[in-house]
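# prediction below, plus the sequence it came from.
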Amino acid sequence: MCRPIYDYVLFRTQGCPVTVPQQEHEELPATLLTPAQAFDALYAFCSPALVRQTFLLTGRRELARESVERAFQLAWQRWPEVAVDRDPAGWVRAMAYEYALSPWHRFRPRHRHPEAPVADPSDRALMAVLLKLPPPQRRTLLLYDGVGLDLPETAAETEASTPVTASRLLHARSAIAARLPDLAEPSCLHERLTSLAAAERLRAARPSAVRTGSERRARLWTRAAIAFTVALIGTTALTLRTAPTHYEPPIAPGAEVEGVPARVGRGALSEAEVSLREKLREETASGPERLVPLAD
């Protein structure tokens, strides 16, 4: 299963500007690679260029590294699917771009402050123009003029039709040419994008750390799913235990009763009531008249 990945990583260069001399091709071992070795080879081949591409897409260095790591962590979780994919590098690149362009990053505290700009003034101007483009146009421009995909492949990766992809590309080129006239030619734009990406020294994490992080994240989500399932089962059991087993009709609303005299305050005591009260006060509290009944 991993032999196609091994051949792909060493021979295919689409999306990752890495070249392998011909003499190295002849010295390749004929042994099959384990899944971990094939993953490490794909990661070592594509991650450096992919981090720089994601930096051009977002303008943030930490987000670029994080996006690439998350994409490869997802690839390791789905490695049986990725290993037999026709374009594993494209699969990982699409996941990295999707994560990098997620609108939820704007709510993170560290993303509310801008990062340090690039050193070269011309590169800084190009980066400013790129970041002002809408995300779909920016992604299409980077894939077509930066990575070097053709129009159908760019449309397939961005999940858009070919006419829509062509329109996005033309609008992005027009916006860049309006701000930077010296980049009106696609060849010049490609060279500037390549030089801008190469100017940033961005390092990705080690492949073993990515695999470990992926496995740790998978265990965490598995435990969370188990805990949620147990809580759901317990809540359902408690509901079934305390729920009524028969129909209880609702209590009828009260009806207004008419003809009841209104409550009035107590008036003054009569002379007989006053004399009775005085007599009761004069009697001892523990007298036999009150506590001991008389026999007949």
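The structure has been received and is ready for your questions. Predicted model, so just to flag it, every value in this text is computed and none were measured.
# please count neighbours and contacts with C-alpha atoms only from this point.
OK.
# so residue 131 touches residue 59, yeah?
Yes. Checked against Cα atoms under 8 Å, the pair residue 131 and residue 59 is within contact range at 7.0 Å.
# more neighbours, the two?
Taking other Cα atoms under 10 Å, residue 131 and residue 59 do not tie; residue 59 has more neighbours (21 against 14).
# just to check, that one is in contact with residue 126?
No. Residue 59 is beyond contact range of residue 126, at 11.0 Å (criterion: Cα under 8 Å).
# next one for the comparison:
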Amino acid sequence: MTQGAATPLPPPKERRRLREAGSLSRDEIAERVGVTRETIRRWEAGRTTPKGQKREAYAQLLAELIAAPEQPSTAAAAPSTAGPLPAATAAIQEPAPPTAGATAVAVAEPEPAAAPEPVAAGLPARTAAEAFDALYTHAAPFLVRQTYLLTGRRILAREAVERAFQQAWQNWPEVAVDPDPAGWVRAAAYEYAMSPWHGLRPGKRQPEAPPATPEDRELLGALLDLPPVYRRTLMLYDGVGLDLPETAAETEASTPAAANRILHAREAVAQRLPDLAVPEQLHQRLTELAGSERLDAPVSTVVRSGGEKRTRFWTRAAVAFTVFIIGATALTVRVAPTHYEPVPAPGSPIAGVPPLTGPERLTPADLELRKELREKLSGGPERLAPRTE
């Protein structure tokens, strides 16, 4: 996101360093600014940018930490500015527990740690490639099924997950230290899969095979009829199993707005499928629908190599384009004129000069006379010449 003329903020890494230098937790910063702990985590990771009054409060707090890092307790003693949530959100602040024995849709994501180590999803790894492979093996199969429920297209779901992990590999130093690496990849995959530009692709016009059972087709149709932002919010809350603040942070919405989207999405699904009016039943049906599709993700090594090839291609294309621009500029400088040549002024008519004329055309009488003269001269008497005796 671009920042306008608002109060400038330090870089994301500097924000976290200032908080840790002031011995403040994310909960204390969130209480001071009036947001959730998850929002502070995303601000420090650079995944979202504060706006409006929250930005001003956050910038003021960081300025206090810069000015007086030896007194961190003053930031924690400030009163909270966050107001109570609407009463309508109380019933859905806790996600429905997954049903035992079913194929889980939700990715088993680790709890954010205070000082995360560069490992993927709690699985130890010695190198960056091993850490990436561990994260991919852990999260990719579930993420492909989740993305399929968002788009209804199997090829697009695989492509979105593959692109998201390639992006994660390109930014691996940032993803490795993120408290929630699976969430980082999930957000990238959802953004790519739900981009409106996919509607212009030729393959979008070709329908894919629907789910096998009529119940699954009806549920998938109900999901796809929801607005994209409602569909994503419902998927994160009732499918993945995030809590309300995390769902609001990932969809870049306020907590009340995310709660209202969940309520409206549930109502829309319940109108077409009355049996899914209970949130626990909806969660179970989403789990079964995702598990019924055999969507295999490519091997992690293929994803890494594909991302590296794409990076090399675009790097070479950028270099080639730069060389072309330099060559065109040099050619223009070489053939361009070195001095100014004035343009000749347009001509103007001059008065007093007679028009240019020629001999007049012969009349029929003149033509007849010329013919007669030519004939008589050629057949006339011989020329007389004097002779001396």
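Good, I have the coordinates. What you see is a predicted model, and the numbers here were worked out from it, not measured in a lab.
# what does residue 100 of the first structure correspond to in the second structure?
Aligned against the second structure by TM-score structural alignment, residue 100 of the first structure finds its counterpart in residue 193.
# residues touching its match, list them.
By Cα atoms under 8 Å, 6 or more residues apart in numbering, the contact set of residue 193 of the second structure is 147, 150, 151, 156, 157, 160.
# what about the fourth one, distance to residue 207 of the second structure?
Between residue 156 of the second structure and residue 207 of the second structure the computed distance is 12 Å (Cα to Cα, to the nearest Å).
# the two - which one has more neighbours?
Between residue 156 of the second structure and residue 207, residue 156 has the larger neighbour count (other Cα under 10 Å), namely 20 against 9.
# quick one: the strand or helix carrying the more buried one to the first structure mean distance?
Take DSSP states H and E as the rule and residue 156 of the second structure turns out to sit in helix 154-170. Here helix 154-170 of the second structure, set against the first structure after superposition, deviates by a mean of 0.8 Å using mean Cα distance after the TM-score superposition for the first structure.
# so where is that helix in the first structure?
The aligned range for helix 154-170 of the second structure is 61-77, by TM-score structural alignment.
# give me the buried positions along that stretch.
For stretch 61-77 of the first structure, burial by neighbour count (16 or more other Cα atoms under 10 Å) applies to 61, 63-77.
# tell me the counterpart of residue 91 of the first structure in the second structure.
Residue 91 of the first structure maps onto residue 184 in the second structure, by TM-score structural alignment.
# for that match, which non-adjacent residue is closest in space?
residue 175 (7.1 Å; Cα to Cα, 6 or more residues apart in numbering).
# so what's the one you found up against?
Counting by Cα under 8 Å, 6+ apart, the residues that residue 175 of the second structure touches are 168, 181, 184.
# mean deviation, the helix or strand where the last one lies versus the first structure?
In this case it means residue 184 of the second structure. Applying DSSP H and E as the criterion places residue 184 of the second structure in helix 181-193. In the superposition against the first structure, helix 181-193 of the second structure averages 0.6 Å from its aligned positions (mean Cα distance after the TM-score superposition for the first structure).
# after that helix, heading C-terminal, what element do we hit next?
helix 214-224.
# quick one: that following helix aligns where in the first structure?
Using TM-score structural alignment, helix 214-224 of the second structure pairs with 121-131 in the first structure.
# report the buried residues of that stretch.
Buried residues in stretch 121-131 of the first structure (16+ other Cα under 10 Å): 123, 126, 127, 129, 130.
# report the longest helix in the second structure, please.
helix 300-335 (DSSP state H).
# that one vs the first structure - mean distance after superposition?
Mean for helix 300-335 of the second structure is 0.9 Å (mean Cα distance after the TM-score superposition for the first structure).
# state the span of the first structure onto which that helix is aligned.
So helix 300-335 of the second structure is aligned with residues 207-242, judged by TM-score structural alignment.
# so which bits of that stretch are buried?
Under 16+ other Cα under 10 Å, the buried positions of stretch 207-242 of the first structure are 207, 210, 211, 213, 214, 215.
# swap in stretch 179-199 of the second structure?
179-190, 192-194.
# which two of the residues you listed have the greatest separation?
Across those, the longest distance by Cα to Cα is 24.6 Å; it joins 179 and 194.
# neighbours around residue 227 of the second structure, how many?
11.
# what does the one 3 residues further on give?
Residues contacting residue 230 of the second structure under the criterion other Cα under 10 Å number 21.
# next one: the one 5 residues further on
Using other Cα under 10 Å, the number of residues around residue 235 of the second structure comes to 25.
# that's a strand at it, yeah?
No. Judged by DSSP: H, G, I helix; E, B strand; the rest coil, residue 235 of the second structure forms no part of a strand; its state is helix.
# how about it, what's its match in the first structure?
So residue 235 of the second structure corresponds to residue 142, using TM-score structural alignment.
# from what I see, that match and residue 58 are in contact.
No. Assessed by Cα under 8 Å, residue 142 of the first structure is found out of contact with residue 58, at 11.2 Å.
# can you list contacts of the match of helix 154-170 of the second structure?
Residues contacting stretch 61-77 of the first structure (Cα under 8 Å, 6+ apart): 39, 43, 47, 50-52, 54-55, 58, 82, 92-93, 95-97, 99-100, 202-205, 210-211, 213-215, 218.
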